[in-house]
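**Q** This is the structure alone, sequence omitted:
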């Protein structure tokens, strides 16, 4: 810190002046570097916001890993309610980056994301996303055909399955997609027709 005021301005300018010597001094260079660093990092509030945003992004990536594991079970028709937790445990062990295990360690006891409730909600969410994508492709298709089949199961319930064949606008190929399986009270033509129309709306 300066304890004596600078009064002789005649010696200040020039290459050998006091200002130039101060400019080249170590203390001045350190002060300039610190100022530049603070300007780049922003305020304390901005730094905290950046840390929170990075943490949110990291949590989203880890939750994406959980969804990938759950989708693997769904796709291969494996019992997700019993295999989900062991699968996550295996993924944590083979994850050499330790990011997944760190994510679980940071989770609260009531939010470990390895419960049957979590994997069931993931299944429902995945189903909704797939349904929306299929319906979008069906709406984009110029030509569709509706296929329905009525049958009675072993418990004597009358069921109606509905499928739609449409032209995939991306590939130009004919595609069949299962839409729904519904229980119906009667199996007459009018009931089946009304059920199909209501479901497709």
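**A** Structure received. What you see is a predicted model; the values in this text were computed from it and never measured.

**Q** drop to CA atoms for contacts and neighbour counts, all remaining ones
**A** Fine.

**Q** tell me which residues of the longest helix along the chain are tucked away?
**A** The longest helix of the chain (DSSP state H) is helix 44-75. By 16 or more other Cα atoms under 10 Å, the buried positions in helix 44-75 come out as 62, 66-67, 69-71, 73-74.

**Q** where's that helix relative to the chain centroid, distance-wise?
**A** Mean C-alpha position of helix 44-75 versus that of the full chain (Cα atoms, centre = their mean, to the nearest Å) differs by 7 Å.

**Q** Check stretch 83-98 too.
**A** 19 Å.

**Q** For it, which residues meet the burial criterion?
**A** 84-85, 87-88, 91-92.

**Q** Which of these sits closest to residue 177?
**A** Using Cα to Cα, the shortest approach to residue 177 within the buried residues of stretch 83-98 belongs to residue 84, at 27.1 Å.

**Q** Put this next to the first one:
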């Protein structure tokens, strides 16, 4: 081959011609070390995926989003409506509400944290509040005021039911309600129910429902409800009576009246009617007392 002149263009041409007849370069098979390193890279990528937030989760859970500043996942609905709800924060430990969710390895699956939150009581409550919020935007002011009033009534009933359950517990366990009602609320109930405590703090000092008089009134109301229910159930029924007279620890004569009757379904039921003091234990006094109690409840025992 003749000597080439020092020309860049010719040099590129001759270099291309020199490589025409060269055999194709066949890549050598990967060594075992390279294969192992590739598998390790795949495993690392898989592990990193399990320990990182996946954007595609938001397709299945439209309430989910990632907060870059806080470095974790949150629920948009719960964060908006439950951030000041102490009961919800206590149940969930604030996860998805004010504390970022970062346990991505356990996020998905049938027992995953995302599905568990979606089916939780807190999330359902937040969705309901969000629905009311969206609905209220299109309502007139007076309608919103009525709805707010109804919401307050419902909240008052929920809170007051706690007092009823407390009195009922004391009565059922034969614990003196006049002396143990207030300690039960202060030392047990209010420490476990932050929302009830906040509600009570908004009430006036004269209507905080902590006194023994409240417990007595609640018991009287329970008695009235039971009497009305039992009287309605016993009307127009064939019934039998059982009365038992005894003396209590104060040496006062008392009588217990129990009624047995047949329900509409054919089931036989026994019902405690009342316990009352007797002025005497002779037959006439007992008969008059039974007659008076039955007539007071409009029960016919002549059948």
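**A** Structure's in. What do you need? Owing to the predicted nature of the structure, the values given are computational and were not obtained by experimental measurement.

**Q** Got a TM-score for the pair?
**A** Remark: TM-score between the superposed chains equals 0.68 [TM-score structural alignment, normalised by the length of structure 1]; 161 aligned residues with a Cα RMSD of 2.7 Å.

**Q** Tell me what angle the helix or strand following the longest helix of structure 1 forms with helix 44-75.
**A** Per DSSP states H and E, the first helix or strand lying C-terminal to helix 44-75 of structure 1 is helix 80-94. Orientation of helix 80-94 of structure 1 against helix 44-75 (axes from the mean of the first three to the mean of the last three Cα atoms, to 10 degrees) gives an angle of 120 degrees.

**Q** Show me what helix 80-94 of structure 1 packs onto, helices and strands only.
**A** helix 44-75, helix 99-106, helix 116-140 (3 or more Cα pairs under 8 Å, 6 or more residues apart in numbering; DSSP states H and E).

**Q** helices or strands up against the longest one?
**A** Pointing back at helix 44-75 of structure 1 there. helix 80-94, helix 99-106, helix 116-140.

**Q** go again using 7 Å as the cut-off
**A** In terms of contacts (3 or more Cα pairs under 7 Å, 6 or more residues apart in numbering; DSSP states H and E), helix 44-75 of structure 1 is packed against helix 80-94.

**Q** now the strands for structure 2?
**A** Here structure 2 has its strands, by DSSP state E, at 64-67, 72-75, 239-247, 253-262, 268-277.

**Q** for these, which one sits closest to residue 219 of structure 2?
**A** Among these, strand 268-277 sits nearest to residue 219 of structure 2 (Cα to Cα), with 14.4 Å.

**Q** Mean deviation, that closest one versus structure 1?
**A** Compared with structure 1 after fitting, strand 268-277 of structure 2 deviates on average by 2.6 Å (mean Cα distance after the TM-score superposition for structure 1).

**Q** Show me what residue 173 of structure 2 aligns to in structure 1.
**A** Residue 173 of structure 2 maps onto residue 76 in structure 1, with residues paired by TM-score structural alignment.

**Q** what's the burial count for its match?
**A** Using other Cα atoms under 10 Å, residue 76 of structure 1 is surrounded by 9 other residues.

**Q** Next: the one 5 residues further on.
**A** Other residues near residue 81 of structure 1 come to 16 when the count uses other Cα under 10 Å.

**Q** what sits against it?
**A** 116, 119 (Cα atoms under 7 Å, 6 or more residues apart in numbering).

**Q** Kindly recompute the last result at 6 Å.
**A** residue 116 (Cα atoms under 6 Å, 6 or more residues apart in numbering).

**Q** how much space is there between it and residue 194 of structure 1?
**A** Look at residue 81 of structure 1 and residue 194 of structure 1: by Cα to Cα, to the nearest Å, they are 36 Å apart.

**Q** can you check residue 68 of structure 1 too?
**A** With Cα to Cα as the criterion, residue 68 of structure 1 and residue 194 of structure 1 are 39 Å apart.

**Q** Now flag whichever of the buried residues of stretch 83-98 of structure 1 is closest to residue 98 of structure 1.
**A** Nearest to residue 98 of structure 1 among the buried residues of stretch 83-98 of structure 1, with distances taken as Cα to Cα, is residue 92, at 7.0 Å.

**Q** Would you mind measuring from the closest one to residue 85 of structure 1?
**A** Counting by Cα to Cα, the gap from residue 92 of structure 1 to residue 85 of structure 1 is 11 Å.

**Q** try residue 130 of structure 1
**A** 24 Å.

**Q** swap in residue 163 of structure 1?
**A** 34 Å.

**Q** thinking again about what came up before, and the buried residues of stretch 83-98 of structure 1, which two are the farthest apart?
**A** Farthest pair in the buried residues of stretch 83-98 of structure 1, by Cα to Cα: 84 and 92, 12.4 Å.
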